[in-house]
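**Q** For reference, the sequence and a predicted model appear below.
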Amino acid sequence: MSDEHVYAALIEGDEDGDARWAFGTGFTDPLHGVDTAVPESVDAAALAACCTALGDDALISAQRLAEWVTRAPELEEEVALANIGLDLLGQARLLYARAGQADGTGRDEDAFAYTRDPDAFRNIRLAELPCGDFAFSIVRLLVTAAWRLALFTRLTTAADPVLAAIAAKGAKELAYHRQYAADWAVRLGDGTEESRRRITRALGETAPWTGELLTDDLAAPFGVEPEAVAGETLDVLRQVAEAAGLDLPEAAAHPGSGRRGEHTEHLAPLLAELQSVARAHPQGAW
């Protein structure tokens, strides 16, 4: 088969129109067999908004982690970062599926990931910043994993049983993500003069974006207190910084909010790459 017909072949035989880009072809609804009725006590719009935003956080973070494949300092770290990214993709898939049910559109994970423009995304802006060096990616992972674990742990008691189950599954993964990043942060801080310089710089570069996470009230409708999440997140970051012999800069916040669709200039190029094949061949199937 000639190269120019490769993608054409992907869309042949798709008689029922059930084309899926994410995670290959033939996967059923990730919540198949689960009672997905939204409880009467739960605000469906708030549930959809929460799941969409948390799914966006996971998807964009996973895309940035994927950029380390073939670029990580060691093969072992390449595999670790790729697997963390896959965990986040799995979380995004479940959250998007729940969002599509809650908002009444029935959209699947592919529709959320591949058909929305940048201003429709609601991810935190720290996730969309370029990878930078290894130290920056480690600090970003530490901050986001610590915050997300604190959030997901509290969401395990959410009134929506599906969201609670997704949070319980995700919390187990996030505990590893946080530990992996913390171990590397301490190693870099307690390593060479150069590694210490880089991790110190990375802490300074992430601090202006951390405030957005610490003030996020997205999960408040589900009994999650933003102050409690912020307190736990900061406690973890202080402990890691102390173990590494580093000073933790005070968290700040750039004007604007990713939760309102206000993003940096880095999100659009990231999505252009992520969505390019699916948009060029909307009926394509792996």
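**A** Happy to help now that I have it.
**Q** Every contact and neighbour count from this point should use C-alpha atoms.
**A** Fine.
**Q** residue nearest the centroid of the chain?
**A** Residue closest to the mean C-alpha point of the chain, counted by CA atoms, centre = their mean, is A58 at 1.4 Å.
**Q** Find the nearest non-adjacent residue to that one, please.
**A** Leaving out its chain neighbours, the residue that sits closest to A58 by CA to CA, 6 or more residues apart in numbering is L88, at 5.0 Å.
**Q** coming back round to it: does the residue nearest to the centre of the chain touch A92 like I think?
**A** Yes: applying CA atoms under 8 Å as the test, A58 and A92 come out as touching, 5.5 Å apart.
**Q** And the helix or strand hosting the residue nearest to the centre of the chain, what does it pack against?
**A** Element membership for A58 (DSSP states H and E) is helix 44-66. For helix 44-66, the packing partners by 3 or more CA pairs under 8 Å, 6 or more residues apart in numbering; DSSP states H and E come out as helix 75-102.
**Q** helices and strands around the helix or strand just after the helix it packs on, which ones?
**A** Counting by DSSP H and E, the next helix or strand C-terminal to helix 75-102 is helix 109-114. With contacts taken as 3+ CA pairs under 8 Å, 6+ apart, helix 109-114 sits against helix 75-102, helix 267-280.
**Q** ok, second structure coming up, stack it against the first:
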Amino acid sequence: MTDEDVYVDGDSARWAFGTGFTDPLHGVDLAVPDGVDAEDLAACCAALGDDALVSAQRLAEWCTRAPELEEELALANIGLDLLGQARLLYARAGRADGTGRGEDAYAYFRDPEDFRNVRLAELPGGDFAFTVARLLVLSVWRLAVCEALTAAPDPVLAAIAAKSVKELAYHRRYAAEWTVRLGDGTAESASRVRAALDALAPWLDELRTDRAAARLGVDPVDVAARTRLELFHVLADAGLNRPDDVSRLDAPVSAVPGSGRDGEHTPHLAPLLAELQSVARAHPDASW
């Protein structure tokens, strides 16, 4: 390996795909600690893993389609980061729920109604502006959740969250820079990112609450407030700061009817999973 194989983020040398040189779980006791509800832990890990897996699959759809090769590689690397997060979260879920299921069982051998991702992640990719705007919303929100989970009572989940925070900070920066570039660019680019924000607004309700994470110490009100503030800053820099775009994050925290967290999804999830799972289901005895 040469210096060209890595990039440096702060004082941490990392693989180009965002995976650290050291195992984030090295030295961490994998047993579920006393006092931690294993069912809540498994539910939280599976839900966050589903968010990451579905988001990664949507980003993978940009391979060969991005406006520039540099952006194609950036989106692919972000997707790989999310895929890595999903793998760790699924492995923890399988241990916590007592089934011993591996990451493949979660990713490839569950039906759409068994997934618990937020519906925002499964919407069709749309144009580049929509992908950038969705990545901004999801990375800002997920970063706030993972930062809170670094203090989770389960040390494994806390370690996964700490690793994810470093990656999500880059995802947020990438999406924010492109949102500003599009919003402050041409009339056409500004129009497209405004249309993307309008399309995303009805799906923000789910981000106000994450009941599984809440039971592990995450305050949904604080997460929503931090997400809203960060989005306002980015939209202001982009000349797109319209309160209605993110006002749904101010609504009282409650159960969201039809939430993906309850297994209720849009018609778009099933075909996405069919493509994702097709090879594994055709060869169920193979190892991937």
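**A** Arrived safely, thanks for sending. It should be emphasised that the depicted structure is a prediction, and the values quoted were computed from it without experimental measurement.
**Q** related to what we said a few turns ago, what's the residue nearest to the centre of structure 1 aligned with over in structure 2?
**A** When structure 2 is aligned by TM-score structural alignment, A58 of structure 1 is paired with A52.
**Q** how close does its match sit to L80 of structure 2?
**A** 10 Å (CA to CA, to the nearest Å).
**Q** can you check L88 of structure 2 too?
**A** 13 Å.
**Q** Same check on P271 of structure 2?
**A** Relative to L80 of structure 2, P271 of structure 2 is positioned 21 Å away (CA to CA).
**Q** Those two: which is more packed in?
**A** Taking other CA atoms under 10 Å, P271 of structure 2 and L80 do not tie; L80 has more neighbours (21 against 11).
**Q** Need the counterpart of the more buried one in structure 1.
**A** L80 of structure 2 maps onto L86 in structure 1, by TM-score structural alignment.
**Q** which residues touch the closest residue to its match other than its chain neighbours?
**A** Leaving aside its sequence neighbours, L86 of structure 1 sits nearest to A62 (CA to CA, 6+ apart; 6.9 Å). By CA atoms under 8 Å, 6 or more residues apart in numbering, the residues touching A62 of structure 1 are I84, G85, L86, L88, L89.
**Q** mind running it again at 10 Å?
**A** 56, 81-90, 92, 127 (CA atoms under 10 Å, 6 or more residues apart in numbering).
**Q** Equivalent analysis for Y108 of structure 2, please.
**A** Y108 of structure 2 neighbours (CA under 10 Å, 6+ apart): L273, A274, L276, Q277, S278, V279, A280, R281, P284.
**Q** please redo it, this time with the cut-off set to 7 Å
**A** Residues in contact with Y108 of structure 2 (CA atoms under 7 Å, 6 or more residues apart in numbering) are Q277, A280.
**Q** From C146 of structure 2, how far off is it?
**A** In terms of CA to CA, Y108 of structure 2 sits 25 Å off from C146 of structure 2.
**Q** go on, D40 of structure 2?
**A** Taking CA to CA as the measure, D40 of structure 2 falls 16 Å from C146 of structure 2.
**Q** List the buried residues in stretch 198-213 of structure 1.
**A** Under the neighbour-count criterion of 16 or more other CA atoms under 10 Å, stretch 198-213 of structure 1 has 198-200, 202-204, 206-213 buried.
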